[in-house]
Each structure stands twice: as C-alpha cells, then as structure tokens.
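*Asks:* kindly generate the corresponding structure for this input.
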Amino acid sequence: MSTHVPSRRAHPASASDSFPFRRAPLAGIVTALALLASASAGAADSRSVAELEAEIARLQQEIAAKARTGTGTPQAPAAEPAATEGAKALDTVVVRSRHRLERLKDVPISVAVVTGAELTREATADLDGVTKRISNFAWNPGNARTSSLSIRGLGKQSQTDAMDPSVGLNVDGIAYGYNPLSSFDLFDVDTVEVLRGPQGTLFGRNANLGVLKITNKRPTFNPEAEYSVGFGQGQRLTAQGAVGGAIVDDVLAWRGSFRVDRGAGYVKNVEKGYLESTFGNSDRVAGRVQFLLTPNADFNARLSLEMTPTTGEAFNGKTIYTPTPLTYADGSPNNLNTDASTRLGRRWFGQLPGYSYAGSYLYGGGSRNTVNLDHQTPTYTDTKGGLLEMNWNVADHTLTSLTAYKDFRFQVRNDEGTPFDITKRGGGHVDKFSQFSQELRIASKVGGLVDYLGGLHFQSISNRYDSNAGFGSDAGAWFASASQYNLLDASGTGRYLMENALNELVVSPLQKIESKSLAVFGQANWHVTDPLTITTGARLTREDRRNTTSRLIIQDGYGASLNPVSINGVQLGGFNSNATSGALLAGNSAAQLALADLTASRYFGVASYSALSADQLRQIANAKALRRSNIGVLWNETEAESIKKVHPTLLLSPRYKVNDDLTTYFSAQYGEKAGIAQITNGEHNNAKPERTSSFEVGFKSTLLNKSLVLNANLYHTKIRDYQQAVQVFDKYTTELNPANGDQYTSATGNVPKVKAQGLEVDASYSGFRNVLVRFSGAYNDARYEDYPNAAKPVELNNLTAKYLDMSGKTLPGASKFSFSLGAEYRKQVLGDKEFHTSFNTYYASKFNSDNNLSSYGWIDGTARTDIAIGLGKVDKTFDVNLIVKNAFNDTTPLAKTWNTYVPAAPRWVGVVFTGKL
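*Replies:* Alright, predicted model coming up:
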C-alpha cells in the first residue's frame, strides 16, 4: 500500500462534500491541509470529516475575504514536519471509497491506496505499476481490448465484448462498463484506490469482485503549473504537465493536463516491412481540460473533457516460440501434423533464403528477443469522453448529478508468427463502443442517528465488434492437411489451386451489442452508539441486454468458384461435388454446372468439367475441402435471446470503534452480475447471471505510539455460475458429423461454483528517523469448487474425452502468496534541498498462466524490484529522480504454453524531472 498523503486541494464536492469553493491564497490551502492532516492523525481531535470540511470552508472564506480587503491571512496552526506527516500517511489518508470523503481508517472495507504523486515520481502511468504496490490485485495485460482486472484471483479470464467485467472501473465517479477502458494511461491523478470485495451497492453491476477507483486532480482557484519530463532506455520520452487557476475570481476556474509517452519496445520485429517496429513499445498522447463553476456557496459544477487520439502500440506478437513436445501427458506420441515444424518443413516454405524453423522461428530467432512477422500491425486505439458534475446544497443535503459519455475504438491486424503471407487482414475491430450514463444522488450530512446516501443510475451501452479471419497467398500451403498438401503440391496447377483456395478470403463475425440498465440504490450508516455503526445498503438493477450476431464471408478472394453450395443455411453459390472424388453430384442447377465448367477451364484449360481426369478431380475436391474447413461455421444475422431481469445487491456491515487506535468491522455482501446474451455457432447460448456472496472480518489499528499502522482482514467469497470460457454443446458440428457423437466447443458460459478465501494485510511503520516502511501482503486460496465442463489442456488433446472435470483446481492467475514491500528515506540537506531514495519489491508466488490450466502454463514465483534515488527542493519546485525498474533484471516469463512464452520487460533505467512553476 502506498502511504503518501494525497494532495487535498480544493475540489468539487462529491455526494457528501458540503463546503463551498472560494479563491484562497496558498497559505489558506496549507492551513486547511494542516487541519485535516493533524485531525485525521487521530489522537485528540475526534471531529468528523464533515466537521473538518466545514472548518476548512470557514477558513477559506475568511482568507478570501481578508485577501480582498488586504487585512492579511489568519495564522495556521503549527504543522508537523513533512517527514512526520509522511510517516503517519497511512493513518491520515482520505479516500472516496463510498462516494464520501472519509479517513481510510474509518472505512469498513479492504482498501489500498496509491497516490498520483508517487506514480509521477516513479514514472508509472499504467495499471501494471499500480498492481506492483498492492497485493491481491492484478492487471492482466493482453492487448488494449483483451486486458482484464482481477482481485483475489478472480476475474483473470479474458473478457468478451458482451460480458460485464467482474472488477469495476470507476473514474471520477463514473462507472465504466468495458474492460478496455482500463488500458489507457493514468495522468494528473490524485489517488488510485483498490476496493477489494463486492462493492455493488454504490458502484453498480461492474463491481462484483471489487472496484478500481481513480480520482483525477480537479480545478482550484489557485494558480498552478506543474510538470514532469522523463528520459530513459529504448529512446523513451515521457512528458506530462498541468496548469490551471482562476478565470473569474471566486466564480470560474480551470485545469488543463496532458501526457505524452513514446519509446521503443523490448521485442523487435526484424521483417523488412517493419524494420524498426517493436513490441511492448509506448505510443500514447492524452489530454484533459476541466472547468469549475462556483457561482454561490450552495452550488458548484465541474465540466471535464478528455481525449486520447489514435495511437499505435504493438501488444500482439511478442510471443516467443519453443519446440512442441513430442509426447502427450500420458506418453502417447504427438505426430506434429499441424505443428509449425511440420508446416515450415514443406517445400513451399523452404524457398525463403536464410529462414528456417530451427534458426528463425524458434527462440526469437536465437536471440530470444526478436520475431519475424510480415502482417502484424500495432494495436490502434482511441477514446474520448466528457463529464458534467453538479452539486447543490439543499436543507442539510447534497444533491449530485453526474452525466457522462465515453467511447472507444480499436483495430489490430495479427500474424501467425512467420514472415510468410499466411494470416492477412485478420484481427479484432471495435468500430465503436459508446457509453452514456446519468446518475442522481442525494446525501445527508454525516452524523446524528443515521446518515445516508441514495440515488438512481442509468447507463446505456452500444458496441459494434467484429473479428476477421483473413488469409494470404501462402495460407493454403500452411493450413492444408498432409494429404491435401501432397496431392496439390504435386503439380503447378495443383499449387495454383492450393494458393487460390484461401488467398484473400476474409470471414468475419459481427456483434451488435446493446445494453441498458436502470438502478435504484441506497446506503445508510446507523450510529447505534458512539463506538458502534452499522452500515446497510441495497441496490436493484434492471438489465435489458441484446446481442445480434452473424458470421459471413465478407471477401471471397481468388477462390470464389471453390465455395461450398451453402454452410448452415448461408448460400455461397458453389457447385455440388463429391468431397473425395470431386465428381459432380446430381441436382446442380444450370448456373452451378456453368460454374463447374468455368473452374475446370480456369485451372486445367479444358472446355468442361466432364473433361477432367480423376487426379484433376481429386485436386479440385481437396482444394474445396481446404477452403471449406477454413471458412468454418457461418450464420446469417441472428438476435440472441434478450435478457430482461432485475438483479439485487445487499450489504450489512457493522463497525465497532474499540478506541482511538483500533476499529473492527464485519461485512456481508451479496451481488449479481448480469447474464450474457450471445450466439455460439449460430445457436442461442446465453450465459446465466453470476451470483456472489462475500464475508469479511477485519480491523484497522495504530500501534507503538502511532508509528505502526496495521490493517488486516479475512475474507470468504463464493460465486455461483462464475462466467468464463467453458465447453458447451455444439449443435452445428454435431449435426454436421453425426457419426462422431455429441461435439463441444469453447464459449463463455458458467462454472457452477468458485470460491476465494484468504488474508490481507496492509501496514506502514515510521519508527525509524526519516524512514517510512510500507507493506501490503495477502494469502489467497482461489479455486474451482465445481467445474465439470472444462476444456482439455493441450497436453491432453489426445484423449477421447470431450471435456474434463477441473473441480478443486486453483484458478488461472491466482498466486497463493503476494506482497509489496517498500521503503522511503528522506532527509533535508544543503539548506532547502531534500535527498530521497526508495525501493519497492513486489512478489507473487507461482501461478498458472494458462486459462485451461495446462501443466506447461505454470509461472514460477517471482520478485521484481524498482529503485529510485533523487534530490529536490523541499518546496517541490524541482526534483530529479534516477529510476531503475526491474533492477535485478528478473526474466520470468509473463505467460507460457507448451510451445510458447511471453517474455517479461527487461531492466529499464531512466531519469525523471518534476517540478512546479
């Protein structure tokens, strides 16, 4: 857990923020901060946060009035030295975990915090850096569309576009309904909070397992200008800044911020067409502008507009290939019929000088950090959005309106791993994801017998997604079976047929996803006695979900005459012939017979199909079979069964303050995540809602004269109908080959029972002079309790079983142990200068990186350490940091299969300059 005190500058109120906004000189802000920090430290001052805010507001008004009349500024209480404030940071951190400003020590849930100042100083702007400082929380990077968030080992499985994330993403009070929106840079951040455990009462349908809550810095009436510039290995350049202040004194303020990040990646693509392209590169630009309107003491409004224009980063493609095992798990031989070693050994692929399976394809070309891809492109993404927040203070209540819009676009072209023209124009494409939301909240003043917060929330989401399968001129020779290849490669005409069978063919599934939700929610804190508070909450969410899908040929390419007559009712215009001999079958129309004659003339120069020899007919039959198998299943536009259902969320959480240094709490929560409307191979296949029950007991304490802050909790979470990829009955394939019995395919469905339980500890210690030590650790046991229909891991593919029972197995991505240990040393030197150094080590025990739990997917336990050393001015006007990430150059792969791995980023060294103007 980070333990740096967040900057508490004046900001627009949340649901319970009650103080007006007034222009104040810097001394006034220092005064307010000193009051809040000293009172939150907790010894003698037991005032509520609301009372503190009121005091801050009074001081701000007094300061503003005296500044206008020239009578001076009231004296602030003596503040503690900076080192002491930092030492008590964990005890004094203020969070918005329940839509209110509250001290972290008073929030009866497991919360971890990282401050924006820490992220900036250590050149961290993505969620990977956040996860290295918080235990039991993971960001699972795929590409910008397939990444996911997981908490307590749950949620790691790749998300589909029609599926709600299990871990909520909430930015400035807005709940995002799409995982890819977590893949963009963080910049100008105040705090990042991770709320572990279900948070659906206040944060909605996307918070079944927890919430990542990001609060950006907000406008103030004080002139502000701050910057950060970094330089590092790999031609890395980062720059970010923020500027703002009053436009109209006491009425209108603004804040503008931006970030730029560019640099090379750590895996190089040596294919000549992309000579300088690298994977894991940085190419990001983002900006945000905000306006704060405070016409009177009872109303304020904030408008925020942001944009990340289209940029390209190469995520997909940094896979390094290793030799495929020669045997399956039971010792049976693996014939390698479809392996790259077999395919690249064909004559067709031996014509490229200097390229070989052993010397070029394996182990990154021998250097372990290069690939050779001809059709891979960067992942192109962009997003923009806007937020209007309005707050009214009315009769001891705060009314809040949050109106927001957010969109996202995505485009990538993937490659199969070679420089040959095989995979072409294939990859995912989000034409446009858009989200509109409106929330209305009412919050009472804090205190009395009960304080409460409630409201209405509406969200509408639209997504247009397709994922092309495209083929090039070498695809036929790559995908042909051994018998098909041998027959077609035997002659020039056969090779022509093999090339045209797939060349320029593009097949595309399309999804049109629509969802609407309307929720009513409320949460109340019942102050039964001075030490005992009971929190109750409920939410009812009405879901309306629709999904219209199709899978069709959108480009026939060169082999249109080799099309089947139809697939699954989709007419393709081919002629009907025997699949083995190639002879024409009865029932062909005149147009089909003419097409057969045209095919014979094109490839063999004969006048009619009947003039073909038996060998020539077999070549056409093999080319048609090759095309048919790679087209796969098709279906016309079909609307999945719509989902219309009300989902409840319930919360009960008593909190007991034993004394000023110890608070205990218990929570019981139940929540549901909506089902998924979807089509699988043309058939309706909706997934059921996910139902989560979670129990947590914990304490928050300060010990050793407040030098040790220790927070800990035990949790037990059970999920029924956990949503992830499972094996489901495949009606289409079963009917296509009835002699083979029931067939199954992978699709998003439900695992009957999943459980996670464990212990989490967050602590900081300031007993050493000028030193702050912080720790965040967890033991986590996340496993499938009942999982009868799991896909076979690749080393068991030789088994005749259609699926396996994985009950009792640990979930993928779930480490048993994880912790973050960090320390920071600060000492004033050379008058107004400050020397500082810090380190952070993150450890995760072994986990399985393969969603199918392959025995080859285990990743060993690994520790990664980041180090920083710097010198700056005490007033923060200038600071320079030397930063070393992955200081001990840990090379443990990020993921593994039985013949691939994804390499980790190597050690990186850079220098970051920060300051204020």
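
*Asks:* hey, let's count contacts and neighbours off CA atoms from now on
*Replies:* Noted.

*Asks:* which of the residues in whichever helix in the chain runs longest are buried?
*Replies:* When the chain is parsed with DSSP state H, its longest helix is helix 49-69. Buried residues in helix 49-69, defined by neighbour count with 16 or more other C-alpha atoms under 10 Å: 49-57, 59-65.

*Asks:* now for that helix, which elements pack on it?
*Replies:* When contacts are defined as 3 or more C-alpha pairs under 8 Å, 6 or more residues apart in numbering; DSSP states H and E, helix 49-69 sits against helix 26-40.

*Asks:* distance between the longest helix of the chain and the chain's centre?
*Replies:* 41 Å (C-alpha atoms, centre = their mean, to the nearest Å).

*Asks:* got the angle for it vs helix 26-40?
*Replies:* Between the axes of helix 49-69 and helix 26-40, defined by axes from the mean of the first three to the mean of the last three C-alpha atoms, to 10 degrees, the angle is 160 degrees.

*Asks:* and the helices in the stretch 251-400 of the chain?
*Replies:* Counting by DSSP state H, counting those that start in this stretch, residue ranges of the helices within the stretch 251-400 of the chain are 340-344.

*Asks:* another for comparison:
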Amino acid sequence: MAWGNGFGWLGGACALLLSCPGIAQAEQSPAERAPAALVLDEVTVSARHREENARQVPIALDVLDGAQLNDAGIFRIGDMQQRVPSLLVSAPNERYTSYGIRGLGSSSFNDGIDGSVGVFLDGVYLGRQGMSLSDLVDLERVEVLRGPQGTLYGKNTSAGAINISSRAPTFEPEGNAEVSAGEYGLRQYRGTVSGPLVDGVLAGRLTGYDVERDGLVDNVYDGNDLRDQNRQGGRGQLLWTPSDDFSARLIGEYAWQDEHSNVFTTSNRSASTISRTAFLGYRQLPIDPYGRQVRQDEMNTIKTLQTGVTLELNRVLDGGATLTSISGYRDWTYDADQDGDGTALSIAENVSVRLPNHQFSQELRLADSPSEHLDYVVGLYYLRQKLNREVVARFGKDAAGFFLGDRPEIALFGITPEMIPASLLEGAQQTFDGEQLTDSRALFGQATWHATDRLAITPGLRYSRDRKEGWLSRSVSGLAPLGSDLVSQIGGALLRDTALGTEYYRRDALEENNLSGQLAVSYQLRADLLGYVSWARGYKAGGINLDVVGPSVQPTFDAEQVTSIEVGFKSHFWDERATLDIALYQADVDDYQALTNRAPVNEYAPPIRDNLINVGQVRLRGIELDGLLRASERVDLRMGIAWSDARYRDFPNAPCSPSSAKWSCDFEGKRLFNAPEWSVTAGADYRHPLEYGLELFGAMDYSFRSGYYGTLEGGEGSYQPSYALTNLRLGLRRNDRRWEAEVWARNLFDEDYVTAVYAQLAAGDYGVLTGDPRSLGLTLRTRW
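*Replies:* Presented below is the predicted three-dimensional model:
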C-alpha cells in the first residue's frame, strides 16, 4: 500500500500492529449488511466535554464501549486493565487500591494521599480510589485518558483520568436482563429497565445487580473459605427535558459489599519472623502463594457501603453556549476486620479499620463554539471531603513471646516461652484516631483555535487552591501491671514501648496554590492521518501523612508535579476498515508521592510501614500503539501494545530491601515499582450467520504484562512475575440480539499470577493477592 508523504513506515506498522480501544458490536445480522458497509463503527468520546470523533482528539486515550464490556463480563475497573495496556490497577481491597497509568500511580493505603489517576463517574470525581471498585453496570462507555489532565476536569490529575459514563434514561422503552452461573459457586444477576414516565418530558432508568461467589482461599485453621464475593447495588435515574434548551438528570446510587476477602497468601518470611515463630514452637505453612492456603485464627471481613446522588443540569443559552452544572454528594464507609498477624498465633489477633468518607463537589462549565474557528470550555470547581479514621489493633497471649523470640538475651539466659508472661502484651490495644478535611477549588479552561482546515491549536490553563487540615492520635490501653519476674523487670517496659509505642498526637495543615496548563498542536496531515504534539504540566496537591511517621519521614509531603511531552499519530486506512494510533511520550515527575516500607531503625524498634515520602525525580518514557481491523463481515481484530521505561532519576534516600543491612539506598537509574516494561492486549470477535435468524458468535481476549516489583523497596517476595491471561467466549443468539446464550472460560490456561503485594507484620514479610484460577460458566441474556 502506498502511503506517500514520508509515512510509508507507518503503513508497515499498521499491517503488523492492529489494535484499538474497542469495536462496537454490530446490531444487524451479516446478511443485512451491504458490502459497502464493511467499515469500522465511529467511536465518539466526550473527553473534552463535547461529543466528537475519537480520531480527531489530540489526546492519547482508550475508549471502551459499555456494551462490549458487558458482553465480555467486565464489570470492575480492575478487569478493565485487560483491555488497556497502559493502565495498571492493584486492588487487593478497597483501602489498598492503586491506579497507575504509564507507570505513574500510588497506593491509597496511607489515608492521606490522593490518587495520581482521577476516576470520574458521570462527571463526579471519586475522592477515594476504592470508591470505584463497585460493579460498573449499564455503562455507555469508559474513556481512559493518558497523561496529565487538568484543564478539562474539575480535579487535577497528574497521571491521567478515567471517565466513566452510565447510560441515560431513554424515551423509548427498553430493558435487559442477564444471569450467569459458574464454577466456585458463582451467581450473577444484572438487569435494567428504562422508558418514559411522561411522554417527551420525563424518563426513568433503573439498574441493579447481585453477585455472589464462594471463597478461593482455604483457611486450614477452621476449614472456612476466604476471598469470597458478595456484592449488591443499584442505580436509579430521572431525566427531565421540559424544553429543547434545558435538561436535568438526577442519579441515585447504592452499593453494598460484605466479603471475607482481606486475605493474602505468604510470599516471603523474614529471618526475624522465622526465628520468632520457631521460638514459640509454631509451624508455619510452606511458602506457596499459588497454593491458596492460609492458617489464621481470625476471620477477615470487609464491608463497604456507598451511596451517592448526582444532579446534572444543562442549559443552552441564547447565544448558543451550553452551561452545565454537576453537583455530587457521596458517602463511602470502609469497615474491615483483619487477622493482624496472618497466623493461628494470637499476636496482633485482630485489626479493625473504619473509614467513613463524605464528599460534596460542585462543577460549573460553560462550553461554546462562537465561530467555526474557535471552541472553548471554562469551568469552576469545588470539592470538600471529610475522612474519619479509626484503627484498633488488639494483642493476644502470644504477642510477648513472639516479639522477644529473636532476642539474643533469650538464648543467653535460657529463657523459654513459658517464662515470658503473656500479660506483658495480652489484652493491650492500640487505637489510632484521625480526621482529615480537604477543600479544593479550581478555575480551569481550554480553547481550540482552528487556524486552518488542517491546523488546530489548543492551549489550556488551570489555577488550583488546595487546603488540608487533619490530626492523628495513638493511644494505648489495656496494659496489665508489670510483674516481678526477671523478664518483666528487665525488658517489659522496653518491649511495650517498641511493640506498642507511646501516646502520640499530631495536628497538621497545609495550603497550596498552583498554576498549570497545557498546549497541544494538531495537524491533519491527510484526510486519514492526524498528527499532534502536546506539552502538559500536571499537578497533585501535597498532603498529610495520616500515620505515625518514622524519624526520617515528614508529617506532611509535598505536591507531585509532572511535565509531559507527547507526540502522536491517529490514522485510519483500508477504506476505514482499520485504525492505528501511535503515541510517544516523556514525563518528568518532581516529588513523586510514594508509599514506603522501611526496616527498623534499630534492633529494638518495629519496622516502619505505610509512610508517604516524596521521591526527588522520576522519568517515564514509552511508546503506545492501539489499533483495530475489521477483517471481514464476520471478524474483528484488536491489539494494544505499551512499552514503558519508568526509572528513578534522583532518589538517594530510598528504603533498602529488608534483606539489606543498610538503612538507606540510592535508587538512581532503577525501574519504578508497579511499572511493567511491556503490556499487551489483543482480541478477536467472530460472528457466523445461521438459518432461522440465528447467529453463532465467539470471542477471545488476551493480555500480557511483564514482571515488576509491587513495592517501592523491592524486597524478596514482592516481585510480581510476568503473566498472560486468555479468556474465551462462545455462544448462540438471535441476529437482532433479543436473546443470547454463551459459555465462557476465564483464565483459560489456568495461569498462576500475582495482582498485588502487601507488606505484613515484620520487615521482609510479604503477602500477595493471587489472581483467580481458571473458571468456566454460562451466561444468558435478553434484551427488549
């Protein structure tokens, strides 16, 4: 194929790398489509707050069609990364959730941090990353924007944004229902009804789901299964259109979760833990994370409740401009109980966490196209969040013997476990209370000047003001009086101070102002080829370390700032049967906000976990390709490839691996954690017409990620090996899709893989969340 204009290399790449964010399923049977209609369906996006063809947007983005996600059984953002190679979601549970785009992102386990990736649901920013883990059903589409996004959205995001849009009520009656059953006791029910309440004026939509599954991890202590699923939720909507120039959309949401899912299988034990458990005569399970077995004497439970209300108002003004108001209120409560030591010993026998989060946001936007050469959007934004924090750790009868078990004095004086009074720590309780209030205000705007029919220049600016204030306390209660025995008199007070800590209280506040922006230039090189170059400055406010900090960690941390340069091409060819998007980028991050786990400062002190620090400088470089091919009336193909080189450039005080004898290490030149070098997604959809108005269909999805460390310090047991997943679907349906039945296999080849890493009780102790094993099932759907 001749390309001309010096772009022959691009044509060659297109022939090899055919991928794209998604292909819309054809609603007509193949027999009803004429040969001339053998083209890709147009993909529209609202990333810039107006409906436009994705091929004309000078932003690197992936668009996931809601119907496609539903057909593939993808209802949670954690599974969407199988369709978006640049997206990494680490979600062992709602509190520990981490989003990353292009290798940039951080865990939300320290409650004082905001996400580098902003998640927006129907225009409302979700203030806690775990709020987005509810099932996302009845969606219009999901847009994943890569790179800093601040001049278009209310909340500034330094790594990217995920824009989720649910389906609006319709004035034509419609509905759907779906039932799935599978291995491990899987039972899923989902359904939607929509239609007019007052003809032409008021419409409603109601969506609900119920998901249950048995546990995948065997607790050999009591025979119970852990990591089950039990979630229910619903969304109700009203759409009011009293006139052509005004509309109001009211959305109410509810989501409930009650699961025994906060459990990790051991991937490594430190020498200290091995020595301590041996002293107590306790036999640990073999280290086999893929064996899916634990031995714990406390149940791990997570309960989350989320309710939300969104009101969107749109008014077309006399001059043609559109004024949009989006008001959102959300309550989210995380309530968990966890076996704190992960064993059948009674050490930290129970850790309970309660995190109520309340937020209100208001966004006003004005968008207009006053001439054929200019369009713009300007906005005001306000967000108020209140997070309360209560963490209680209770210690049991084995705690004193465990913490003293590796002390050299124990062997020197011939002390046995029976000689260590359990009352030194038994019944003791640590209580961590805290609160954080956040006020964010912003003024943002972006304009596009169409200088010629081919050239468009898009500048944008944002002014942000963030204020945070909070407090944190630690109290210790339940201590019994020290006895008169030798161990109590010599080491009792020291043991309590190191294991439990002393009374602690801290109050902090910070206020920051920032001016950031972006500039993009796009040029229509040919009718089927768009080129663009962009510069963007991203910003994420600093915050308060909502944990007891170590001696080298500050109580507050600085803002994270990203400077990104990107060059991209978007093309369609072969009579619009194929597309290929290519993006090359470099992003320099100053004061990257990261969660750190350090070894003890001395032989008596406990390890330091979950403190937030600023990494001096980080550089992200990479290439991304997304494309799609409609190979025939019956076959669609897609593939996405992302290569990332994410490295520390200035990090002289990094926490060393726990196995190292050093307290501080220099990580300059090392790869970032949670940043795989290679990520690949691919898929094929097949349709075959049958007699009597029936159609046979099938689909295969494939995703691959190379290995990477799941924690900043990179200790043994925190490495996540490379893995590849394959999902398969095969079914029969009416060609108008009134009903369909399919059988499916997820993780077809039963791949063992790790999705998240967690630092446990002692320095060098790690647990991992393993991915789901192969599962088979059946889904029945109907639409009307």
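
*Asks:* hang on, the earlier thing: and which of the buried residues of helix 49-69 of structure 1 is nearest residue 815 of structure 1?
*Replies:* residue 49 (37.4 Å; C-alpha to C-alpha).

*Asks:* do I have it right that the closest one meets residue 100?
*Replies:* No. Under the criterion of C-alpha atoms under 8 Å, residue 49 of structure 1 makes no contact with residue 100, lying 9.3 Å away.

*Asks:* map residue 696 of structure 1 across to structure 2 for me.
*Replies:* Taking TM-score structural alignment as the alignment basis, one finds that residue 696 of structure 1 is matched in structure 2 by residue 566.

*Asks:* once you drop chain neighbours, what's closest to that match?
*Replies:* Computed as C-alpha to C-alpha, 6 or more residues apart in numbering, the closest residue to residue 566 of structure 2 that is not its neighbour in sequence is residue 585, at 4.2 Å.

*Asks:* give the helix, strand or coil label for the one you found.
*Replies:* Per DSSP: H, G, I helix; E, B strand; the rest coil, the secondary structure class of residue 585 of structure 2 is strand.

*Asks:* and for it, the neighbour number?
*Replies:* 21 (other C-alpha atoms under 10 Å).

*Asks:* if I look at it, how far off is residue 645 of structure 2?
*Replies:* Spatial separation of residue 585 of structure 2 from residue 645 of structure 2 under the definition C-alpha to C-alpha, to the nearest Å is 10 Å.

*Asks:* okay, and the common contacts of the two?
*Replies:* When contacts are counted by C-alpha atoms under 8 Å, 6 or more residues apart in numbering, residue 585 of structure 2 and residue 645 are jointly contacted by 620, 621, 622.

*Asks:* so where do the helices sit in the stretch 51-200 of structure 2?
*Replies:* Ranges of helices in the stretch 51-200 of structure 2, per DSSP H, counting those that start in this stretch, are 66-71, 77-80.

*Asks:* for the stretch 301-450 of structure 2, that is, sorry about that
*Replies:* For the stretch 301-450 of structure 2, helices defined by DSSP H, counting those that start in this stretch occupy the ranges 399-404, 408-412.

*Asks:* ok, which of those comes nearest residue 135 of structure 2?
*Replies:* Of all the helices of the stretch 301-450 of structure 2, the one in closest proximity to residue 135 of structure 2, counting by C-alpha to C-alpha, is helix 399-404 (39.3 Å).

*Asks:* mind checking which helix or strand the residue lying closest to residue 778 of structure 2 once chain neighbours are set aside is in?
*Replies:* Counting by C-alpha to C-alpha, 6+ apart, residue 778 of structure 2 lies nearest to residue 743, which is 4.5 Å off, once chain neighbours are set aside. Applying DSSP states H and E as the criterion places residue 743 of structure 2 in strand 739-746.
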